[in-house]
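# predicted structure and sequence below. I'll ask about it afterward.
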Amino acid sequence: MPIKAIVTDIEGTTSAVSFVFDVLFPYAARHLPDFVRANAERADVAAQLLAVCQDSGEPGADVERVIAILLGWIAEDRKATPLKALQGMVWEQGYQAGQLKGHVYPDAVEALQRWHREGYQLFVYSSGSIQAQRLIFGCSEAGDLSGLFSGYFDTTTGPKREAQSYQRIAQAIGLEAPAILFLSDIVQELDAAQQAGMATCGLVRDGGELAGHVNVASFAQIDLATF
């Protein structure tokens, strides 16, 4: 079945892992405490703070305790949905202030632009919040790339290492799974997508092998006609 849509991971795939760990996470850790203190009464922020209390099993936690929990989650890179949402809010301020620019590999920019011109539907599936995804591509070093994408998926769709999440994505896109190509640098994610019936391609930018999948070192090596 010919590929009609491409779903891509971000970290390690379209963008350098170092950008997330060395730029975005430290920025959030520095600015999140003051952001939470200043905006704790804002409805969207308050909803996420309540979710932190529920997820951590501390329903009575005050703002300072919630901040401590969030910083702990950042340190351990926990894929917690309320943390991702709050990080996205903090990063939005950074992008708007010009303090942050999203990193996207030039080979990814070129391929995504070409695929979009050729009529393929493009989507993102990342553990970062949809807001954070939009910011990386919308405020990238290569300019505003947000117009290339037809939609975004995050952990609210489900864990990235479970086949059911990819089944939900196929249903949301409205295509049969074999018509969708999933790109990632994590073999467990590729395995889950493959189990759901999607075509898969692993990015091995720093070498190595993602067993059981087509491997490429850059987007320039991806030939959609071979899937």
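Received it, and whenever you're ready, just let me know what you need.

# for the rest of this, base every contact and every neighbour count on C-alpha atoms.
OK.

# isn't residue 90 up against residue 30?
No: using CA atoms under 8 Å, residue 90 makes no contact with residue 30, being 9.8 Å away.

# which one's more surrounded, the two?
Neighbours were counted for residue 90 and for residue 30 using other CA atoms under 10 Å; residue 90 has more, 23 against 12.

# ok, the residue nearest to residue 167 when sequence neighbours are not counted to residue 214 distance?
Nearest non-adjacent residue to residue 167, counting by CA to CA, 6 or more residues apart in numbering: residue 196, 5.6 Å away. Distance, residue 196 to residue 214, by CA to CA, to the nearest Å: 17 Å.

# quick one, which of the two is more surrounded?
Comparing residue 196 with residue 214 by other CA under 10 Å, the one with more neighbours is residue 196, at 20 against 16.

# how many neighbours does residue 74 have?
Neighbour number of residue 74 under other CA under 10 Å is 20.

# try residue 3
Around residue 3 there are 20 residues (other CA under 10 Å).

# pretty sure it belongs to a strand, no?
No: judged by DSSP: H, G, I helix; E, B strand; the rest coil, residue 3 forms no part of a strand; its state is coil.

# pretty sure it sits against residue 179.
Yes: assessed by CA under 8 Å, residue 3 is found in contact with residue 179 at 4.4 Å.

# would you map the helices across the protein?
Using DSSP state H, the helices of the chain run over 17-18, 25-39, 43-56, 63-75, 81-96, 106-117, 130-138, 163-173, 187-195.

# on that earlier part again, list the contacts for the residue nearest to residue 167?
163-164, 166-167, 177 (CA atoms under 8 Å, 6 or more residues apart in numbering).

# neighbour-wise, which of those residues leads?
In the contacts of residue 196, the most neighbours by other CA under 10 Å go to residue 166, 28 neighbours.

# any idea how far residue 133 is from the most centrally placed residue in the chain?
The centroid of the chain falls nearest to residue 126 when counting by CA atoms, centre = their mean (2.4 Å). Using CA to CA, we find residue 126 at a distance of 7 Å from residue 133.

# OK, contacts around residue 157?
165, 168-169.

# put this beside the first:
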Amino acid sequence: MVAFKALLLDIEGTITSISFVKDELFPYAFDNVDKYIEEHYDEPALQIVLEDLRQLAREQSQHDASVVRVREPKQNCIDDVAKNVRHWIKRDKKLTPMKALQGLIWEEAYKRGKVEGHLYPDVLPVLKKLHDENLPIYIYSSGSVHAQKLLFGYSIEGDITNILSGYFDTRIGLKGSSESYTAISQKINIAPNEILFLTDVPAEAEAAKTAGLQTFLVSRPGNANLSDENRVDFKVIESLDEILQ
């Protein structure tokens, strides 16, 4: 078994399928953004996110002609925010306020039973074994912490949040930046070389490696192909079982 004191996991393409995120979650948010804002407009949690989206639109519109500044009153706000969010979803932007709104939309979908979080069959047995051995398991995803908790709280395996020790999103830093992994190491108070990070994205693996983490690449059906160089630079696994061997 690989020697490590904490496991840090990417989500999409690592422990859940890319198709679940791309073909189910993203389209649901894309199709329901204006409907959700209309129905929940006056709720404090949404108003906080809308204010962040107004500020983001002001910034983004300076260098992206497809982004519109958010107008008032209510209906203009809904139309403008929906237009911007759909634009960002199409381009797979990793923008924190947009991710926050997606999280709110997905929360409603999960609670109404319209979606369930996908997990590969090999994931839960390995996580349970590590949890039973008191080894902490952390999640690091570009999706908001809120959205992460929903996926694991309403997964096809049921609520598995009790076996996870913590969550990180882009508020700690971008996943392609080595500083983000240093910050996570400091936050969980475990040395970088004692953390094992699993991801399907070579650029993230390289950033984590630069920060001193042990890093494996994960190859799953539907993931982008890994190059020969990737396979030389990193150990590549096809199932989480392999970290126990």
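Thanks, I have the structure now. Remember, it's a predicted structure, so these values are computed and weren't measured experimentally.

# superposed, what's their TM-score?
The TM-score (TM-score structural alignment, normalised by the length of structure 1) is 0.94; 224 aligned residues with a CA RMSD of 1.6 Å.

# just to revisit the earlier point, quick check, nearest of the contacts of residue 157 of structure 1 to residue 104 of structure 1?
residue 169 (23.1 Å; CA to CA).

# quick check: the aligned residue for that closest one in structure 2?
Under the alignment (TM-score structural alignment), residue 169 of structure 1 pairs with residue 184 in structure 2.

# need the contact list for that match.
168, 172.

# follow-up on the earlier one: the residue nearest to the centre of structure 1 maps to what in structure 2?
Checking with TM-score structural alignment, residue 126 of structure 1 has residue 141 as its match.

# ok, its match touching residue 14?
No: counting by CA under 8 Å, residue 141 of structure 2 sits too far from residue 14 to count as a contact (10.6 Å).

# and the residue lying closest to the match of residue 126 of structure 1 once chain neighbours are set aside, how many neighbours?
Distances taken as CA to CA, 6+ apart place residue 169 nearest to residue 141 of structure 2, at 5.1 Å, with adjacent residues excluded. Number of residues near residue 169 of structure 2 (other CA under 10 Å) recorded here: 21.

# tell me the residue in structure 1 aligned with residue 169 of structure 2.
So residue 169 of structure 2 corresponds to residue 154, using TM-score structural alignment.

# identify the residues contacting residue 101 of structure 2.
46, 49.

# let's see 10 Å
Shown in contact with residue 101 of structure 2 (CA atoms under 10 Å, 6 or more residues apart in numbering): 29, 33, 36-37, 45-46, 48-50, 52-53, 85, 107, 144, 146-147.

# closest to residue 174 of structure 2 among those residues?
residue 144 (12.2 Å).

# and for the closest one, the neighbour number?
With other CA under 10 Å as criterion, residue 144 of structure 2 counts 26.

# which one in structure 1 is furthest away from the centre?
Distance-from-mean max, structure 1, by CA atoms, centre = their mean: residue 60 at 30.8 Å.

# now the equivalent of residue 71 of structure 1 over in structure 2: how far from residue 38 of structure 2?
By TM-score structural alignment, residue 71 of structure 1 lines up with residue 86 in structure 2. From residue 86 of structure 2 over to residue 38 of structure 2 the distance is 16 Å, taken as CA to CA.

# quick one: which of these two has more around it?
residue 86 (20 against 15).

# if we can go back for a sec, pretty sure the match of residue 71 of structure 1 contacts residue 28?
No: Residue 86 of structure 2 is beyond contact range of residue 28, at 11.1 Å (criterion: CA atoms under 10 Å).

# and for the two, which residues touch both?
Counting by CA under 10 Å, 6+ apart, nothing touches both residue 86 of structure 2 and residue 28.

# what touches both of residue 141 and residue 14 of structure 2?
With CA under 10 Å, 6+ apart, residue 141 of structure 2 and residue 14 have common neighbours residue 199.

# next, work out how far apart the residue nearest to residue 27 of structure 1 when sequence neighbours are not counted and residue 147 of structure 1 are.
Spatial nearest neighbour of residue 27 of structure 1, chain neighbours left out: residue 91 (7.6 Å); criterion: CA to CA, 6+ apart. Applying CA to CA, the value for residue 91 of structure 1 to residue 147 of structure 1 is 20 Å.

# the two: who's more crowded?
More crowded of residue 91 of structure 1 and residue 147, by other CA under 10 Å: residue 91, with 25 against 13.

# if I line the two up, what does the more buried one land on in structure 2?
Alignment note (TM-score structural alignment): residue 91 of structure 1 maps to residue 106 of structure 2.

# buried ones in stretch 228-238 of structure 2?
Within stretch 228-238 of structure 2, the residues that count as buried by 16 or more other CA atoms under 10 Å are 230, 233-234, 236-237.

# equivalent analysis for stretch 115-129 of structure 2, please.
Buried residues in stretch 115-129 of structure 2 (16+ other CA under 10 Å): 115-120, 124, 126-128.

# ok, those vs residue 10 of structure 2, which is closest?
For those, the nearest to residue 10 of structure 2 is residue 119 (12.2 Å; CA to CA).

# setting aside sequence neighbours, what's the nearest residue to the closest one?
Nearest non-adjacent residue to residue 119 of structure 2 (CA to CA, 6+ apart): residue 16, at 4.6 Å.

# equivalent analysis for residue 136 of structure 1, please.
Per CA to CA, 6+ apart, closest to residue 136 of structure 1 is residue 102, 4.2 Å.

# same question for residue 152 of structure 1.
That would be residue 124: by CA to CA, 6+ apart, it lies 4.8 Å from residue 152 of structure 1.

# rewinding a little: using CSV, lay out the contacts of residue 157 of structure 1 together with distance to residue 200 of structure 1.
Shown next, in CSV, are the contacts of residue 157 of structure 1 (distance: CA to CA, whole Å):
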residue, distance to residue 200 of structure 1
165, 15
168, 16
169, 14
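
# closest to residue 79 of structure 1 out of the residues you listed?
residue 165 (14.9 Å).

# contact partners for that closest one?
Here residue 165 of structure 1 is in contact with 125, 153-159, 171, 192-193, 196 (criterion: CA under 10 Å, 6+ apart).
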